[in-house]
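> My questions are about this predicted structure, shown below with the sequence.
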Amino acid sequence: MARKIGSRYTANQILGRGSAGTVWLGEGPEGPVAIKLLREDLASDQELVGRFVQERTALLSLDHPRVVGVRDLVVDGNDLALVMDLVRGTDLRTRLDRERRLAPEAAVAIVADIADGLAAAHAAGIVHRDVKPENVLLDMQGPLGPGGSHPALLTDFGVAKLIDSPRRTRATKIIGTPDYLAPELIEGLPPRAAVDIYALATVLYELLAGFTPFGGGHPGAILRRHVTETVVPLPGIPDELWQLLVQCLAKAPASRLRASELAARLREQLPTLAGMAPLDVDEPDTEPDPEPEAAPAAPKEPVARRGAVPLVPGTTPTDSNRDTHTSMRVPAPDELAGGARGTARAPRAAGAPRPGSARHRASARRRRITLGVAGAVLAAAAGIGTWAAVSGDNADATPNKNPEHSAPESP
């Protein structure tokens, strides 16, 4: 059912839902648009509405081919909406869900596009703060690039900053999606351009590997890993590309590249990646320690894919546009201290069983049975050999009639 948004726009059809609001296909004076209508509780927050109006000029001025442009900001009664360019395509998360991982050439080309968009935003003094595959749109009507990649555009600029009001985040909250949060945000430092570089490097790792470097499990555990763990190498990618990833995932913000530098360095890598197949690695183990074998195995809940951790009560990671932007608690110092399960986990070889899985336990049982049978055979063989040796030495002796001494004595 169509609805009016302000005096100039009409929202005709829902394209997707997320924790921050609903995206509509709409119509404006200049043709089709995408309208992001924020939740009613956000629209009723007068402080947020004030911040919304203050950001209007900066957001409208951000004009770049790799950024989904914001055409207008509407504040009308209970409606708080961003009117954006309409991109005919899909988001990067949808492609990842379908393909699991991308060929390195296509992955690098997409990330280079987004780095170009971030460079323009950072030059204008705008930090995105929520770079993730859900916020990368692929223009299916644009020309194909390296590796058959579609042009990539970054969307949802300003949403994180608008919703991040002091009242929502004072001392106990942070904004973002846990898999992509830079360590300095987790530690409570103000967001600078470097947080977007860290998040974008995390996206590149995910495109190559099929999983994020520090994701999996409870959000608190993910946050701890960002602060305490080092990134696990990915086999099969050129060393120079790996060094780029490591530099942009550095814990110290000053060690990371600027967005323009990252875009240029990534494009330098494209000729060496041409024709390279997607990496053949398996996701590292994130399951809890297995129960003792004597205990019956309890049914396991389906494990959500990394990058789709539901952070808002009542929402699920399967929202059609999977927008998980929200506030979440900063972990306490003891949680950041790490522990037995806070160590880095290397990716498993393709086809290898996951530690603690049913296939892994069955394989372990088969090994124990094989070793037990082998031990019994060796023991039997040793006994037969001893009996044969003693029998041969006493072939002419009178048999011992005492049953207590009927077994041959060891030599």
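Done, it's in.

> alpha carbons only for contacts and neighbour counts from here, please
Fine.

> next one: the host helix or strand of D97 to chain centre, how far?
Taking DSSP states H and E as the definition, D97 sits inside helix 92-99. How far helix 92-99 lies from its chain's middle: 12 Å, per Cα atoms, centre = their mean, to the nearest Å.

> now stretch 378-393
For stretch 378-393 - counting by Cα atoms, centre = their mean - the centre lies 62 Å from the chain centre.

> if I look at the spatially closest residue to A120 that is not a sequence neighbour, how far off is A2?
In space, and not counting its chain neighbours, A120 is closest to H64: 6.9 Å by Cα to Cα, 6 or more residues apart in numbering. Distance, H64 to A2, using Cα to Cα, to the nearest Å: 30 Å.

> now R366
Between R366 and A2 the computed distance is 63 Å (Cα to Cα).

> same check, this time on T202
Per Cα to Cα, T202 is found 39 Å from A2.

> Who has more neighbours out of those two?
More crowded of T202 and A2, by other Cα atoms under 10 Å: T202, with 27 against 12.

> how far away is the more buried one from I14?
T202 is 30 Å from I14, by Cα to Cα.

> cool, R367 as well?
Distance of R367 to I14, computed by Cα to Cα: 55 Å.

> So those two - more neighbours on which side?
With neighbours defined as other Cα under 10 Å, R367 and I14 compare such that I14 has more, 16 against 12.

> quick one: contacts for that one?
T22, V23, W24, L25 (Cα atoms under 8 Å, 6 or more residues apart in numbering).

> again, only this time at 7 Å
V23, W24, L25 (Cα atoms under 7 Å, 6 or more residues apart in numbering).

> Use this one as the comparison:
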Amino acid sequence: MIGKKLVNRYQILERIGGGGMAVVYKARCTLLNRIVAVKILRQQYSIDEDFVRRFRREAQAAASLSHPNIVNIYDVGQDKDVYFIVMEYVEGETLKDLIDREAPLEPARAVNIVRQIANALYHAHCNKIIHRDIKPHNVLISKDGRVKVADFGIARAVTTTTQTFSPNSLMGSVHYFSPEQAKGKLATEQSDLYSLGIVLYEMLTKTLPFDGDSPVSIALKHLQQTIPPASRYNPAVTPGLQAILDKLLEKDKSQRYQNAIDLLAALRTWNSPEAAEAAEADGKAEIDEADTQVFMPLVSKKKQWLSQVGKKRLLTWSIIILSVAAAVTLAVLGFSSLAKLWEVKEIPVPNVVEQSKEAAIAELETVGLQNYSISEMHHDTIPLGYVVRQKPTANQIVKQNRNIELIISKGPVLIDVPGVEGLDVRVAESDLQAKGLKAARTDEYSEEHAAGIVIRQDPIEGMKLAKDQKVHLVVSSGPRPFKMPNVIGKTLFEAEEVFKDLMVDVRRAWNPRQGDSPGGIVTDQTPASNEDVKPGDIVYLYLRPFNKIVKQVEVLLNPLVESSVKIVVKDAAGEEIVFDESISGRFSYTHTVTGWETGTISVYVNDGLVDKISF
């Protein structure tokens, strides 16, 4: 396969990998002059028509995905009996290579990798595509640290066909199967998240939760056995991170994170004190308050009787002492003086909400309410320094010495704007929403960014905004389109000259077959004339072969002298000298001439033009 050129475009350079289903080669796209990866189906799958049909359908669906954390699929094609997928070439290594070399990874590094995989899954799930085979072997890490998930959609083509895998291939996937996949049920978003949980577990511990002698024994363990906590193997795993792992690896998919967004939200606080407290609280046994009672120590009946008598005597003497003290006080002050001590003026509380703190205090003091306390809180709409709430509320009647509580606004909570440039716009909008911010979108064409990717943002990362304020996103619409030219009626050569500088992929279809015709005439085209086309798009030209024209050309000669005879054909295929010889002793010479489509036949005798025939 090395050196072969597929569909006259992809030059195979070297083998870079392979699995049970396909072999991967490094190749050069000669049309766009870029390095790509070409995955070629193994022969045993190429002869299975049902598999090939499913394989192409799923690969084409996956090709619709465009995300920084997904290996882009550029093309799906066939060259005779060779079926292939053209993908983005990622220079780096697989996550499995990294785990084998460096695991157990630091939790922060593992979380960063999982976060990028989750972003890829979110984008795919939004497009109704389930991966079904998340494992470290399908995760690539570029030299700059970017994580990219490969083989989206291809796993479905494999799992829906006959189970004729090699043992290594099946074993390699069953370690990461979700319980529902092990049962043979339909894979869902939650299935991908379970597999991602196994990947995170392996990064943190350098071990897989389950192993066995056969795929069936491993699958049964996914269904029946509890996964040991990762913290048992790696003390650096925090309680918050262990709680995330536990939720990812729930056997009941309804108990897992329901989507990648929920997982991404949890990952933002994996190492926070709140996450640790929540994990600790989840781990404590629940106590039934109805079953928890406090019992007094047992004592003899005699001691109980003596205790009761002592209490009665103490109560009696207390009443006597208090009565005497009250009598003395009344005697000294008199009933009228005592009544005045108990008398406090009652005042209605004014409404000071949404007044400035100074104005509110002044109004309280004006009506005679001198006691007040101040506290603060953030508020989205009430300005800094103004009253948010008061207690008691307005118009309640209170004693003049009652304390009035005022809660003063600290203004809105200011949120750090996250960096979303380079992300898929849907992921960017989700990240902003998770922060409490909104997105405003403007689209523009870009030659450098794929469609749907955020080119720039305003405000930039690190600036502060209040909740619900907008971050303006400029989103790529892909390369600027141009209008499809009309090439119907042109020769193939003329049509290819038209497309030469437009950077499109021209494909040919002949009807009838080309035969020995050196070219053809364009009878139809897709896309149609005047439709929008972008660089890299595929253009189909439908051709009929040139009409073959045969003519008998007679040349009159002088038999007494030697004559130099030359016949030149100029037609749709170009210009060609079809006869160039010297003839003597003849009155005439006849030659059969073949031409293509339309043109002229020029006859020269002794370098002089003696006849010109059109056809």
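Happy to help now that I have it. Small disclaimer: the values here were computed from a predicted structure and weren't measured.

> Any idea what the TM-score comes out to?
TM-score of the superposed chains, computed with TM-score structural alignment, normalised by the length of the first structure, equals 0.60; 260 aligned residues with a Cα RMSD of 2.0 Å.

> how about the strands of the stretch 1-150 of the first structure, start to end?
For the stretch 1-150 of the first structure, strands defined by DSSP state E, counting those that start in this stretch occupy the ranges 3-5, 9-17, 21-28, 31-38, 70-76, 79-84, 89-91, 136-139.

> can you redo the ones you listed as JSON lines with distance to K161 of the first structure?
Putting those into JSON lines (distance: least, Cα to Cα, whole Å) gives the following:
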{"stretch": "strand 3-5", "distance to K161 of the first structure": "22"}
{"stretch": "strand 9-17", "distance to K161 of the first structure": "20"}
{"stretch": "strand 21-28", "distance to K161 of the first structure": "15"}
{"stretch": "strand 31-38", "distance to K161 of the first structure": "14"}
{"stretch": "strand 70-76", "distance to K161 of the first structure": "14"}
{"stretch": "strand 79-84", "distance to K161 of the first structure": "13"}
{"stretch": "strand 89-91", "distance to K161 of the first structure": "21"}
{"stretch": "strand 136-139", "distance to K161 of the first structure": "18"}
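
> right, so of those, which gets closest to G375 of the first structure?
Closest to G375 of the first structure of the strands of the stretch 1-150 of the first structure, according to Cα to Cα: strand 89-91, at 57.5 Å.

> which residues are in contact with that closest one?
Contacts of strand 89-91 of the first structure (Cα under 7 Å, 6+ apart): P133, E134, N135, V136, L137, L138, D139, M140.

> Do I have it right that the last one meets R95?
No: at 11.8 Å, M140 of the first structure does not count as touching R95 under the criterion of Cα atoms under 7 Å.

> A152 of the first structure maps to what in the second structure?
In the second structure, A152 of the first structure lines up with V147, judged by TM-score structural alignment.

> Setting aside sequence neighbours, what's the nearest residue to L414 of the second structure?
Distances taken as Cα to Cα, 6+ apart put A466 closest to L414 of the second structure, at 4.7 Å, once the chain neighbours are dropped.

> was I right about that neighbour contacting I415?
Yes: the criterion here is Cα under 7 Å, and A466 of the second structure meets it with I415 at 6.0 Å.

> can you give me the helices in the stretch 151-300 of the first structure?
Along the stretch 151-300 of the first structure, the segments classed as helices by DSSP state H, counting those that start in this stretch run 159-163, 166-169, 183-186, 193-209, 219-228, 239-248, 259-273.

> ok, now which ones touch Y194 of the second structure?
Contacts of Y194 of the second structure by Cα under 7 Å, 6+ apart are S178, L248, L249.

> Looking at the first structure, name the residue matched to I397 of the second structure.
I397 of the second structure maps onto nothing in the first structure, by TM-score structural alignment.

> any idea how far I397 of the second structure is from T366 of the second structure?
In terms of Cα to Cα, I397 of the second structure sits 16 Å off from T366 of the second structure.

> neighbour count winner among the two?
I397 (13 against 10).

> circling back: now rank the contacts of I14 of the first structure by neighbours and give me the top one.
Each of these was scored by neighbour count (other Cα under 10 Å); the top score is that of V23, with 24 neighbours.

> three-state assignment of V553 of the second structure?
The assignment at V553 of the second structure comes out as strand when based on DSSP: H, G, I helix; E, B strand; the rest coil.

> Show me what the lengthiest helix in the first structure is packed against.
Taking DSSP state H as the criterion, the first structure has its longest helix at helix 358-393. If contacts are counted by 3 or more Cα pairs under 7 Å, 6 or more residues apart in numbering; DSSP states H and E, helix 358-393 of the first structure sits against no helix or strand.
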